[in-house]
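> Compute the structure for the input listed below.
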Amino acid sequence: MGVAVSLPESGRATSQDGSSVSVSKPGEAGLKALADYLAQDMRACNQVIVARMQSPVALIPQLAAHLVAAGGKRLRPLLTLAAARLCGYDNQDGKLRHVEIAACVEFIHTATLLHDDVVDESQLRRGLASANAIFGNKASVLVGDFLFARAFQILTADASLDVMAILSAASATLAEGEVMQMTTQNDLSTSVDQYLQVIYGKTAALFAAACEAGAVIGEATPEQREALRVYGANLGMAFQLVDDALDYAADQAVLGKGVGDDFREGKVTLPVLAAYEAGSEEDRVFWRRVIEDSEQKPEDLDAALALIAQTDAIGATLRKAEEYAAKAREALALFPECDIHSLLIETASYSASRER
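The predicted structure is shown next:
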């Protein structure tokens, strides 16, 4: 482990470039503080991402440039960088392994987004037209394949069997999660446990792998490695639960994607399951028509939003998210207090309280 740095009473930390970073506020401010603290590492990661997206096939860098322009939180690579630093990685060998693996994590994530948008026929991603809406489904699928290949080139060059095993297993789990979601789509008999298995597979598994890979790079003890894996898994669960709540509770301009997309696609998420369980028989007839039978009228989304509000389905979903965020924070208890520890605690709070 590296030397722990206690936070001063003002709740500020010193970033990699020596500037002061506020870590006193939870939520969005906490995530921004983590990004600011790791700004130097993240700039290096972004440089790797841009460089590795280059190809003599012109369409690949064109589509990649669209993805880079769309931005995003880069939360998963940030977690890899943070986990490595928390475990004492100081890149004295000059190899910047944590940066390369963080870029690999982002490539895996972006590849799945490209494929998911095709499967879901999504038209928006982060407030902009999705790649498939601009370049077509074939190009999106193939560039997604290219990014997966780039990710595994990075893993091969890193030559750590542990890191390779972690991220290759996560990639398989991501695919399983998406297939499982497809099999539960339009099925209101889906249990909450089955739904939680879906969101672990499609989201939380990569959060867990991002953290565990960083721990391996930082030469963590087995206990630290497991703690960071648990942290990432629970943070990812909270993140996806809030994402599912936002589909019924956010403003499209803020959310960056179409509000009600999950509803129109017949996805069975916790807000729907909670509203269905708590609703009257008349309410359940409505849900079976719009979700199971896919018979939707223009006014049905507003009706669904009203039923979700009446049954406190959003509140139930957010409370479940906070349960997972609390487990994430608890998982870090074995690490000594330091700047990066505090920032990761705040990031767990962000995962359950974000608004986009």
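> going forward, measure contacts and count neighbours with C-alpha atoms only.
Noted.
> Longest helix in the chain, please.
Ranked by residue count and defined by DSSP state H, the top helix of the chain is helix 222-249.
> any idea which helix or strand comes after that helix?
As assigned by DSSP states H and E, the chain's next helix or strand after helix 222-249 is helix 252-255.
> Now find how far off-centre that next one is within its chain.
Helix 252-255 sits 17 Å away from the centroid of its parent chain (Cα atoms, centre = their mean, to the nearest Å).
> buried stuff in that helix?
Applying a neighbour-count criterion of 16 or more other Cα atoms under 10 Å, one finds Gln252, Leu255 buried in helix 252-255.
> Could you list the residues in contact with it?
If you take Cα atoms under 8 Å, 6 or more residues apart in numbering as the criterion, helix 252-255 is touched by Arg126, Gly127, Leu246, Gly258, Val259, Glu355, Arg356.
> Please convert the residues you listed to JSON lines, extending it with secondary structure and neighbour count.
Below are those laid out as JSON lines (DSSP: H, G, I helix; E, B strand; the rest coil; neighbours: other Cα atoms under 10 Å):
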{"residue": "Arg126", "secondary structure": "coil", "neighbour count": "19"}
{"residue": "Gly127", "secondary structure": "coil", "neighbour count": "16"}
{"residue": "Leu246", "secondary structure": "helix", "neighbour count": "22"}
{"residue": "Gly258", "secondary structure": "coil", "neighbour count": "18"}
{"residue": "Val259", "secondary structure": "coil", "neighbour count": "19"}
{"residue": "Glu355", "secondary structure": "coil", "neighbour count": "17"}
{"residue": "Arg356", "secondary structure": "coil", "neighbour count": "17"}
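> Show me which of those residues is closest to Ala149.
Distance to Ala149, by Cα to Cα, is smallest for Arg126 among those, at 24.2 Å.
> and this one, so I can compare the two:
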Amino acid sequence: MAVIVPFESRSDASIDQLVALVAADMERVNSTILSRTGSEVTMIPEVANHLISSGGKRLRPMLTLAMAQLARYAGDGHIKLAASVEFMHTATLLHDDVVDESEMRRGRLSARMLWGNEASVLVGDFLLGQAFRMMVEVGSLRALDILSAAAATIAEGEVMQLAAAKNTATTEDEYLAVIRGKTAELFAAACEVGPVLANRPKAEQAACRSVGMNLGIAFQLVDDALDYGGKAAKLGKNIGDDFREGKITLPVVLAFRRGNDAERAFWARTLEHGEIGDGDLDHAVGLMSKHRTLEDTVSRAQHYGAMAVDALALFPSSPMKSALEEVVAFCLARSH
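Below is the predicted model:
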């Protein structure tokens, strides 16, 4: 049985320190993003900018810039790589919303609701193409290898999630494999490419990758808990979206495992067969409360957060190291 290492969640944690430290570089990244979404095909910048300008925190590209600074990188390749990371993330969101038939994204109508599924998929493909062009322009074969491998792994994670969809027999290990692929891999790659550009020792590259991987898992687990216990304004999506879409997330996996036959029959009816009626979401939340699955999901997230902080221990004290530790605390504090 896994030992969960508690990591103190602080409600006052924020990413302000990180934002300040990467502000100058982030301006250049934002300019690059705007210039690279330009196209003579009018619909492409319209669809891309609808999502890109919708108020996301841009955490992944900020992590690329942060790790480049932590590794004392002196060039400017990290700007294009950070923009590439954001384009990869945006492309996966466009594709995800089509697969999940999502109506909302970051508190606004999703692109598919405004322009249709076909446009969302094709604009996502355009952004992936632009991301790879920028990677090639940077000229680091190793960075290109890391990010292109991440793109393949993310797609694998999405397909794994499709296979697990509506399957209440999904185990915790299987579910963690899905989120390692579809969410944490991009965090890991975003964090790894900075020290790679700086030609830092392999141990530092591996440590930065570990920070990203563990932070990404923690981030997703908190998201899973928030879907049943958060506030819509905080999430930028509707509470219970995962439930309505039949997604098997960790709170469900734990509730199904710990439930009796009648409770398992409820999960089978609602998630496997999609027969959801009035009051079913409230009942689902009640079962999660009974079996403490939201608290345990957050405890798992704290465990991975602690591993992310431990991976940073390799680096000497600095404002950037403190800012990154604060980012971990912030991602966990969203569960409050």
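> TM-score for the pair, please.
Here the superposed chains carry a TM-score of 0.95, computed using TM-score structural alignment, normalised by the length of structure 2; 328 aligned residues with a Cα RMSD of 1.4 Å.
> hmm, back to that, tell me the one among the contacts of helix 252-255 of structure 1 nearest to Leu318 of structure 1.
Using Cα to Cα, the shortest approach to Leu318 of structure 1 within the contacts of helix 252-255 of structure 1 belongs to Leu246, at 9.8 Å.
> quick one: that closest one from Glu355 of structure 1, how far?
7 Å (Cα to Cα, to the nearest Å).
> Could you do Leu75 of structure 1 as well?
Computed as Cα to Cα, the Leu75 of structure 1 to Glu355 of structure 1 distance reads 15 Å.
> With Glu295 of structure 1 instead?
Distance of Glu295 of structure 1 to Glu355 of structure 1, computed by Cα to Cα: 30 Å.
> what's Ala301 of structure 2 in contact with, if anything?
Ile217, Ala218, Phe219, Leu221, Val222, Leu332.
> try it again with 10 Å
Ala301 of structure 2 is in contact with 4-7, 214-223, 225, 295, 307, 331-332, 335, counting by Cα atoms under 10 Å, 6 or more residues apart in numbering.
> Quick check: the counterpart of Val222 of structure 2 in structure 1 vs Ala210 of structure 1, distance?
Residue correspondence to structure 1 (TM-score structural alignment): Val222 of structure 2 is matched to Val242. To Ala210 of structure 1, Val242 of structure 1 is 20 Å away according to Cα to Cα.
> coming back round to it: superpose on structure 2 and give me the mean offset of the longest helix of structure 1.
Here helix 222-249 of structure 1, set against structure 2 after superposition, deviates by a mean of 0.5 Å using mean Cα distance after the TM-score superposition for structure 1.
> From the chain's centroid, how far away is that helix?
8 Å.
> residues contacting the residue nearest the centre of structure 2?
In structure 2, the residue lying closest to the centroid (Cα atoms, centre = their mean) is Thr183, at 4.3 Å. By Cα under 10 Å, 6+ apart, Thr183 of structure 2 lies in contact with 89, 92, 153-154, 157-158, 213, 215-220.
> now do Cys87 of structure 1
Counting by Cα under 10 Å, 6+ apart, Cys87 of structure 1 touches 1-3, 214-221, 224-225, 228, 335, 340.
> next one: Gln197 of structure 1
Residues in contact with Gln197 of structure 1 (Cα under 10 Å, 6+ apart) are Gly177, Met180, Gln181, Ser191, Ala204, Met237.
> Which secondary structure element is home to the counterpart of it in structure 2?
In structure 2, the residue paired with Gln197 of structure 1 is Ala177, using TM-score structural alignment. Per DSSP H and E: Ala177 of structure 2 is located in helix 172-179.
> From the chain's centre, how far out is that helix? Work that out for me.
Counting by Cα atoms, centre = their mean, helix 172-179 of structure 2 comes out at 14 Å from the chain centroid.
> just stretch 82-96 of structure 2 next, same as before
Taking Cα atoms, centre = their mean, one finds stretch 82-96 of structure 2 lying 10 Å from the centre of the chain it belongs to.
> now that stretch: which residue numbers in structure 1?
So stretch 82-96 of structure 2 sits over residues 102-116 in structure 1, by TM-score structural alignment.
> again with stretch 140-152 of structure 2
Going by TM-score structural alignment, stretch 140-152 of structure 2 sits over residues 160-172 in structure 1.
> correct me, but Glu27 of structure 2 touches Ile79?
Yes - between Glu27 of structure 2 and Ile79 there is a contact under Cα atoms under 10 Å: 9.5 Å.
> Report the set of residues contacting both of these two.
Ile33.
> More neighbours: these two, which one.
Just comparing Glu27 of structure 2 and Ile79: by other Cα atoms under 10 Å the higher neighbour count belongs to Ile79, 26 against 12.
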